[in-house]
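> prediction below, plus the sequence it came from.
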Amino acid sequence: MTYSNVLVTREDHLTIITINRPQAYNALDPDTQLELQDAFDRFEQDDEQWVGILTGAGPKAFCGGMDLKAQAERGDLFTPQKGFGGLTARFDLSKPLIAAVNGIAMGGGCELALACDIVVASENALFALPEPRVGLAALAGGIQRLPREIGLKHAMGMLLTGRRVSAKEAQTLGFVNEVVSEDVVGAARRWAQDILACSPMAVRATKEATLRGLEVSVAEGLSGEWHYPAMTAMLASQDAVEGPMAFAAKRTPAWKGR
C-alpha cells in the first residue's frame, strides 16, 4: 500500500510511524486512518520489527484528532475496524508502542497516545478530550482508558470539562512517562533502545500478562499467566536459552525473537 499521509521508517528492529498532515495539525481523515491501520498491521506482522514509535510531523501537533471538516462532509464518524487511527481498538498488538507527542494531542489524538504503552512528550505538548465541547464524547477509548490510568476523579476533571492539560501536568497525573525539551522522537528512541536491549519474546509476554492482569485478581493473574500465548512462546523460545547463557558468559545477548 502506498501512503499519502503516513510515513513509515525502519531502523533495524524499530519502526517509526509518522502522521504526515502538518497542514491540518495531523488530524485524521478517513484515508489517513486507513493508512495508519495498514501501517500498524504491517508492523505487527513483521517478525523483524520489535518496537514501534508513533509521532506526528512538524513542531505543532502530534494529532489534532478527527478531521472535523472531513467528518462534516461525510456526515458520519468514520472509524476503521481497528479503531481510531487503526489503533485504539487494536487490543491484540503484542509489540510495545511508544507515543512521541510533539505538540497538541486533542480528542482522538489524546486517545491515540493513551492507547500506546509509553508516552514521551515535548514541553509544548497539550492533551485534551474536548469532545463534549462539540457535542460528542471520547468514544475511541478515552472514557475507558483515562480513569484506569489516572483515577476516576482526575479523569472526570478532564472528561467532563474538555480542559487542556500541559505535558508537565500530564506527567504528574500519570499518563505521560517523560517530558523533554529536546527532540521528542530522539527521546522515544532512547526508550525504544532500552526495550530492544531486552528479549522481544520476554517483552511481548510481559505486555500480554500485564494487560490481562488488569482484568483479573492478582491470584488469577499469577495462575493464568503461564498459559498465555506470548508467555508460552517465550518459555519455549531460543531467547529463553540465550539469555541465561549470555549472562553466565558475561556477554551481550544475541536475541533472535523466536
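Received it, and whenever you're ready, just let me know what you need.

> from now on I want contacts and neighbour counts done on CA atoms only, so please keep to that.
Will do.

> distance between the ends of stretch 91-110?
Distance across stretch 91-110, first residue to last, is 17 Å (Cα to Cα, to the nearest Å).

> to clarify, my last question referred to stretch 64-80.
Across stretch 64-80, the terminal residues are separated by 18 Å (Cα to Cα).

> do stretch 42-54 as well
Start-to-end, stretch 42-54 (Cα to Cα) is 14 Å.

> neighbours of Gly142, how many?
Gly142: 24 surrounding residues under other Cα atoms under 10 Å.

> check it against this one:
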Amino acid sequence: MAYEYCTVERDGPILKVTMNRPELYNALHAPAHCELAEVWDDYAKDQDLWCAILTGAGDKAFSAGNDLKYTAQGGKGTPPPSGFAGLSMRYDLEKPIVAAVNGFAMGGGFETALSCDIIIAADTAKFALPEVKVGLFAAAGGVQRLSRQIGRKRAVEMMLTGRSVTAAEGKEFGFVNEVCSPADLMDRAMAKAQELISVSPSSIKATKRVLNAMEDLENLRISLHYSRYVSTELRNTEDFHEGVNAFVEKRKPQWKNR
C-alpha cells in the first residue's frame, strides 16, 4: 500500500517504517498520525511480521514533533485514538519496535521514540521535550514515559527547561540503548531487529503482554488520558496561542501567564 506521509518496506519478518516529511523535518500533523496508525494496526495483525524499525527520512531529523505551522494555520483533522504517530496511546502492541533515531527527536518526535521498545541513535542525534518553550507541554507521553525510563529528577529537569541532550547523554541517562555513527545507524537497527526475530516470537509477545499489563498497573493509560484533558485546557490559554504564533513568526514569545 502506498502512503503519503511515510514509506513502508518489508524485509522478511521485519517492517521498516520511515516518517517521510523531510522538508518539515518529519514533523507530524493529524493526517500523518492517522496514516501511521493504519501502519501499526496492519503490523499488529500481520502474523508474518515479527519486528519493526521506525526512522525518519533525510539525515537531519527523526521527527521535529508536532507540525506547529499546521496547527497555527487551523489545520483540520483529529489524531487517532492511538495517539502521536499512532503509537503514544497504543497500549496493546505485542510486537517490538526499534527506533533508529537519525537526527533530532524533538517534542512528539522524542515521545514517539520513547514509545518504541529500543532506541538506537546516531551520534549526531539530539533529544528534547521543548514544548514549554512554545506554550505546550509533553502531553503525548513524554511526562510519563521519560520519568519512568530515566527517573523523575533527570526527567523533570529536561521537561521544565526544554533543553536538548545528545545521544551520548541519552545513553548515560538510560533512554538510549546504543549510539553509533550515522553511516552505521540502519545497519545497527537491522542487526538488532535480526536479533529480535531470532528468538521466539511467542515469547516476545508474552513478555510484551506482561510489560503492557505493568503499564496498566502503573496507571499509564489513565495518566495519558489526563494529559489530553490538561492539554485541551492549555490550548485555551493566551500563552499557548502566543507560543505557537511566536514559533511560526520566528520571534521570542511574550508570556502573559494567563
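Here it is on my side, so go on. Computed from a predicted model, the values in this text were never measured in an experiment.

> so how many other residues sit close to the residue nearest to Gly108 of the second structure when sequence neighbours are not counted?
Spatially, and ignoring its direct neighbours in sequence, Gly108 of the second structure is nearest to Gly65 (4.0 Å; Cα to Cα, 6 or more residues apart in numbering). Other residues near Gly65 of the second structure come to 27 when the count uses other Cα under 10 Å.

> just Gln194 of the second structure next, same as before
Neighbour tally, Gln194 of the second structure, other Cα under 10 Å: 15.

> for whichever strand or helix holds it, give me every contacting residue.
According to DSSP states H and E, Gln194 of the second structure maps onto helix 185-197. Residues outside helix 185-197 of the second structure that contact it (Cα atoms under 8 Å, 6 or more residues apart in numbering): 13-14, 50-53, 98-100, 102, 120-122, 180.

> over to stretch 97-106 of the first structure?
51-56, 58-65, 113, 116-122, 124-130, 184-185, 187-188, 192.

> go with 7 Å
The contact list for stretch 97-106 of the first structure (Cα atoms under 7 Å, 6 or more residues apart in numbering) reads 51-56, 59-65, 113, 116-122, 124-129, 184-185, 188.

> residue range for stretch 224-234 of the first structure in the second structure?
Aligned using TM-score structural alignment, stretch 224-234 of the first structure spans no residues in the second structure.

> now the end-to-end length of that stretch.
15 Å.

> got a PyMOL select line for the buried ones in the contacts of helix 185-197 of the second structure?
To isolate the buried ones among those in PyMOL, judged by 16 or more other Cα atoms under 10 Å, type:
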select buried, resi 14+50+51+52+53+98+99+100+102+120+121+122+180
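
> and which of the contacts of helix 185-197 of the second structure is nearest to Ser227 of the second structure?
Ala99 (23.6 Å; Cα to Cα).

> for the stretch 151-258 of the second structure, what spans make up the strands?
Along the stretch 151-258 of the second structure, counting by DSSP state E, counting those that start in this stretch, strands occupy 165-166, 178-180.

> just put these in JSON lines and tack on distance to Leu136 of the second structure.
What follows is these, written out as JSON lines (distance: least, Cα to Cα, whole Å):
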{"stretch": "strand 165-166", "distance to Leu136 of the second structure": "19"}
{"stretch": "strand 178-180", "distance to Leu136 of the second structure": "29"}
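
> point out the most buried one among the ones you listed.
Ranked by mean neighbour count, the strands of the stretch 151-258 of the second structure are led by strand 178-180 with a mean of 20 (mean count of other Cα atoms under 10 Å).

> check the fit of that one onto the first structure and give the mean distance.
Comparison of strand 178-180 of the second structure with the first structure after fitting gives an average deviation of 0.3 Å (mean Cα distance after the TM-score superposition for the first structure).

> check which helices and strands that strand sits against.
Strand 178-180 of the second structure sits against strand 118-122, helix 167-173, with contacts defined as 3 or more Cα pairs under 7 Å, 6 or more residues apart in numbering; DSSP states H and E.

> helices along the stretch 151-258 of the first structure, start to end?
Secondary structure of the stretch 151-258 of the first structure by DSSP state H, counting those that start in this stretch: the helices cover 152-159, 167-173, 184-196, 200-213, 218-224, 229-235, 238-249.
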